[in-house]
Structure formats: structure tokens, C-alpha cells
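Participant: no sequence on this one, just coordinates:
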């Protein structure tokens, strides 16, 4: 019994560490990229993502050299499908932001949770409880209230948004699927996918960025400060990519999407804290509180979820401590 409790406690600590690692690195890279792009004018998002995967590839090589990552196998067809989904997700989100209003772009991002839910229902035969469904709705409404302002849509923008939503949902589902199917841990899977993504994104990235910005990355005038932020972004990206694979592998794509909206709330809060309170109003505060309440509800509701005829703990409840700490902090703003 003691041994069982010990294992349970260890899992809780590791789950909490995984969530914390992802939240910290994701919020950190958003803040660094904001400084790099908005302040120093490096607007080449797709190329930057390619550079992120270069540093991630270097990390996997070092881990393999240190013996922390064991040799593994991932069939080429599965690798190609994963890279296609991932790159379509990255390019699709960038194009969607360019062709749509910010409001519709945010709505498209909110659609990723229902898309991920549908994939799990169809392929994994997951059955969500009423409380889980309602809590997800509260999260979506809360995030929509605090982020969606103007909403306008056109045909090509809608097409880009649809591609972005489904490719992102498929990529995140595929992370979980490949780890289970081939018994790969996060380091193994990154070791297979990061080099392919780095090469493909660095190949197409400059052309996509030129299409989006009208500027050439090879004409960018680097300063020492811009180079510092670029390097810092690439270093933090190692943690972002690794923690994404760890979280989706330990939990599910849906839980990871809900966590993603926690990061949205944190980024908004930190933005108001560090960059001034312009735009902070009752609607934004109400939306953030709704979103956090929905996440706490989701964490409780999804501790035990029916999957087919089996009951499994999805681990999202271990996010509660993180959320409740930030809920207390938000209440003081």
C-alpha cells in the first residue's frame, strides 16, 4: 500500500512538473518573441520556428550522446504525416492571422478544443462526462469574452483558419498516438521529428515570411540586442517543444488545449502587469475569471473520464494547484 501511494505521489509530482514546465516556457517564449518582433522588428515567424527546431535537434543529439535518449524507430510514412500536420499548423496559423481579423483568429484558436475532442471521440472512443463538456464551454466562453473583439471573415481567411485548426488538432493528437503506438518517450519522438521540421521549415520559411510580410529575412539588419533575443527565443523553444510532447504524452490533446488557454490568461495578465493596463476593463477581467473557473471545473471533472468500458485518470486535475495559485493572484489585480 505504501509502495502504491508512493508511486501515486511521484506521478502527481511529475504531472505537476510537466504542466509547470510547459506553462513557464510557453509564457516566457511569448514574452521574448514579443520583444524580438514588436520592438526589434524581426517579423519572420515561420523562419524563427525553423530555428527553434534547429536548437531542439541539437538538444536531442546531446541527450543521445549523454545516453539520456535510447535508439528508437519511427516509420518514415508516420514521420512524413506528422511533419505535414505540424508544418501546416505553423504556416496555417501565421496565414490565418494575416488574412483574418484578430477576433476571428482568436475564434479559430478556440475551435481547436472541439476539434481535438472530436478526434478523441472518433479514434479513441472517448466519452466525455456532462461536467467535462460544460467546463470546456465555460473556458471557451471566458477566453472569447476577454480576447475576441472585432470579427470579420473572408473566404480565403476562413480556408486558412480551417486548415490551421484541423492540422493543429491532428498534430497534437498524433503526438499522443505515436508515443503510444511505438512506445516512444518525448525525447525519442523529438529526436525523429525535430530534424525533419527544422529542415523543412528553414526551406519554406523564408518564402512564407516574404509572402506574409513583404520582407526578406536575409535583408534583416541584426543588432546585438536583436541577436540576443533571437538566441534566447531558440533556447526557450527547446523547453516549449519538449514540454509539449511530455504533456500530450502524459495526458491528452484536449487537456493540453485547455492548458493552452490558461497560458492565454497568463499572457494577458503579464502583459497588463509589465506593459501597462491599457485595454484592461471589466469585460477582460470577467472573461479571465470565467476562463479560470472553467479550468478549475475541468480539472475536477476530468480526473476520472470514461474511455470505452474502462476508467482512466487523465491527469488534468494536477493542473489545479497551478490554476488556483494564479486565480488568487488575478483576484488581487
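Facilitator: Looks like it arrived, so ask away. Here the structure is a predicted model, which is why all the values come from computation and not from measurement.
Participant: make it CA atoms for all contacts and neighbour counts henceforth
Facilitator: Will do.
Participant: Tally up the residues packed near the closest residue to residue 92 other than its chain neighbours, please.
Facilitator: Computed as C-alpha to C-alpha, 6 or more residues apart in numbering, the closest residue to residue 92 that is not its neighbour in sequence is residue 164, at 4.4 Å. Number of residues near residue 164 (other C-alpha atoms under 10 Å) recorded here: 27.
Participant: quick one: contacts for residue 164?
Facilitator: 88-93, 96 (C-alpha atoms under 8 Å, 6 or more residues apart in numbering).
Participant: show me the contacts for residue 198.
Facilitator: 49-54, 57.
Participant: hold the first one in mind and look at this next one:
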């Protein structure tokens, strides 16, 4: 048996990281949807705080075992990241609560052009005509799907918009911090997870009460609800870690481009388990168009001149660009 080459080893690790992210992301979406839609647990912000509590515990254990080495992240950078990340998490959870699974995932497709915009403005990248057209196809597909989703409402659309822009900022910043400070996935989580846990657990009950008019401490925590909460927290460890791993290996744009696999899986599972959110021909065609646009974007941007830096940016995030 021939030895595995370095390129083959990297390809296997990339595939493993992506599969890890797909499985955990789809899993947590379906578990959280069951909690909110089926069992009435609408405290999304508090739940996210619990997610980061278990993630923090994981980083502590990994540090104790010696898998996480000491590292440094300046406090101003940490604060900016936590603001972006908390807005992203709260926005995504609220969007999931107020929208259908389909529209929730479709809105996430918009993160791709927003991240591309960040690269053009902040990193001085230039995109070819084919790359720009592919982004337009993605947006057209998203628009077709959105029109057909009758469960969309004004507040859900607003939550999705906040989620898209804050998520793009958070993911762009993940790649920046990992690159500038030479932070691995465990190291970056070790810095950010405790801060997110503390802020979300403190603010979560108040935010959830403002959103739902219900108190998290007054909810009837039946055994099945408790089971789903624990399951959600366990899966969240993998979701948080795999996101940092994938962004570090693929960059934020590539991470989002590959996300069409999760979108399709979630739409199919949403149709299977939440029949009231059925798929129709218009949604299916819109999804297909969006996926074609993403594949086109991947091919176009990888060609010479498809996506290239014109010059080194004069500013960095520390100079106030984000």
C-alpha cells in the first residue's frame, strides 16, 4: 500500500473537518427546532449561553490534558469578537424561532456576498466578471426561495438581516484573529467561549423575556425538554469547534460556499419532521439556482484572476475597519 502523500492527508483532514461541521450543524438545527416548535422552549439566547458553558468546559479539559497551549488575545480584539459573535448567535436563534427552517437556511446564503463585500472593502480583493455573476445567481435563487416561503414576516426578516451581517463579521474576524495571532481552533475558543458564556447567561434571560414575554425560570422543564437541552449543548461543542476549524482551513467565504450542503439537508429534514413547512416546486427551483450559483462562484473564484488581492490593505481591524 502506497504511503499517503501530504496533499492527500490534507484533503482527508479537510473532508473530515467539513463532514464534522455538516453533521453537528444540521443536528443542532433540528434539535433546537424541536425544542422551540414542538416543546415550546423559546429561550434561544439562554440556550446559547448554555452552549458556550459546555464549550468552555471542553476547552478547560483540553487545556488540562495539554492539547491547548497558552496563547494571547488582546482584550479589545476579544471584546469586538464577542460583540459580533453574540449578535450573530442571538440573531440566528431568533431567526430560527421566528422563521421556518427553510427561510432560516436560505437567509444564511446571503452571508456569502456579504463576506465577499468585506474582502473587497477591507482586504482590497478584486473579483472577475464570472465571480460577480455567480454571486448574482446566488442572490436570485435566494430571492425565489424567499418569496415562496409564506412563513416570513417583518420581524423574522429583520432578525435574519441582523443575523446575516453579524455572522459575516464574526466569521471574517475568526479568520483574521487566527492568522494574525497564530491561534488554533482550541486556543481561540479558549479565549472567546468563556466571555460569550458569561455575557449570554447574564443577558439571556432578560433578552428572552423581552422577545417572548416568558421567564426562563418558570418554564416546565420536563424530562424530554431537559434531554433535548442537554443534547443541544453536547452537539454545540462540535458545532463551535468545527466552525473555527473549517474557517481556519478554508477561509470564511469558502466555508459559506460549502454551506449549501447543510442548507439542502436541513430543508429535507425540515420537510420530513415539520411537515407544515413543506417544499414546493418554486422553493426547490430557487434552491437549485442558488446551489448552481455557489458552485459557479467556487469555480470562477479559483481561476487565475477570479479572486485576487490588488495590494496589501493599508488598514487592519485594529485601525478601525471592523
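Facilitator: That came through fine. None of the values given here were measured: they were computed from a predicted structure.
Participant: Just the buried residues of stretch 133-149 of the first structure, please?
Facilitator: Across stretch 133-149 of the first structure, burial judged by 16 or more other C-alpha atoms under 10 Å covers 134-148.
Participant: whoops, I mixed them up, stretch 27-39 of the first structure
Facilitator: Buried, per 16+ other C-alpha under 10 Å, within stretch 27-39 of the first structure: 27-29, 32-37.
Participant: that older thread, filter the contacts of residue 198 of the first structure down to just the buried residues.
Facilitator: 49-54, 57.
Participant: Those in helices, which ones?
Facilitator: 49-54, 57 (DSSP state H).
Participant: Helices along the stretch 101-250 of the second structure, start to end?
Facilitator: Assigned by DSSP state H, counting those that start in this stretch, the helices in the stretch 101-250 of the second structure fall at 101-109, 111-122, 129-148, 154-180, 185-212, 223-250.
Participant: that older thread, pick out the most distant pair among the contacts of residue 198 of the first structure.
Facilitator: Across the contacts of residue 198 of the first structure, no pair lies farther apart than 49 and 57, at 12.3 Å, counting by C-alpha to C-alpha.
Participant: The helices of the stretch 101-250 of the second structure: which one's closest to residue 274 of the second structure?
Facilitator: Nearest of those (C-alpha to C-alpha): helix 101-109, 8.9 Å.
Participant: just curious, which of the buried ones among the contacts of residue 198 of the first structure is nearest to residue 152 of the first structure?
Facilitator: residue 49 (27.6 Å).
Participant: The nearest residue to that closest one once chain neighbours are set aside: how many residues sit nearby?
Facilitator: Excluding its sequence neighbours, the residue lying closest to residue 49 of the first structure (C-alpha to C-alpha, 6+ apart) is residue 201, at 7.3 Å. Residue 201 of the first structure has 26 neighbours, counted by other C-alpha under 10 Å.
Participant: How about the contacts made by residue 201 of the first structure?
Facilitator: 46-47, 49-50, 87.
Participant: The closest residue to residue 71 of the second structure other than its chain neighbours - how many residues pack around it?
Facilitator: Leaving out its chain neighbours, the residue that sits closest to residue 71 of the second structure by C-alpha to C-alpha, 6+ apart is residue 187, at 6.8 Å. Counted with other C-alpha under 10 Å, the neighbours of residue 187 of the second structure add up to 21.
Participant: Please apply the same query to residue 308 of the second structure.
Facilitator: 17.
Participant: wait, it sits on residue 123?
Facilitator: No: counting by C-alpha atoms under 8 Å, residue 308 of the second structure sits too far from residue 123 to count as a contact (9.8 Å).
Participant: Tell me which of the helices of the stretch 101-250 of the second structure sits most buried.
Facilitator: Mean neighbour count (mean count of other C-alpha atoms under 10 Å) peaks for helix 101-109 among the helices of the stretch 101-250 of the second structure, with a mean of 25.
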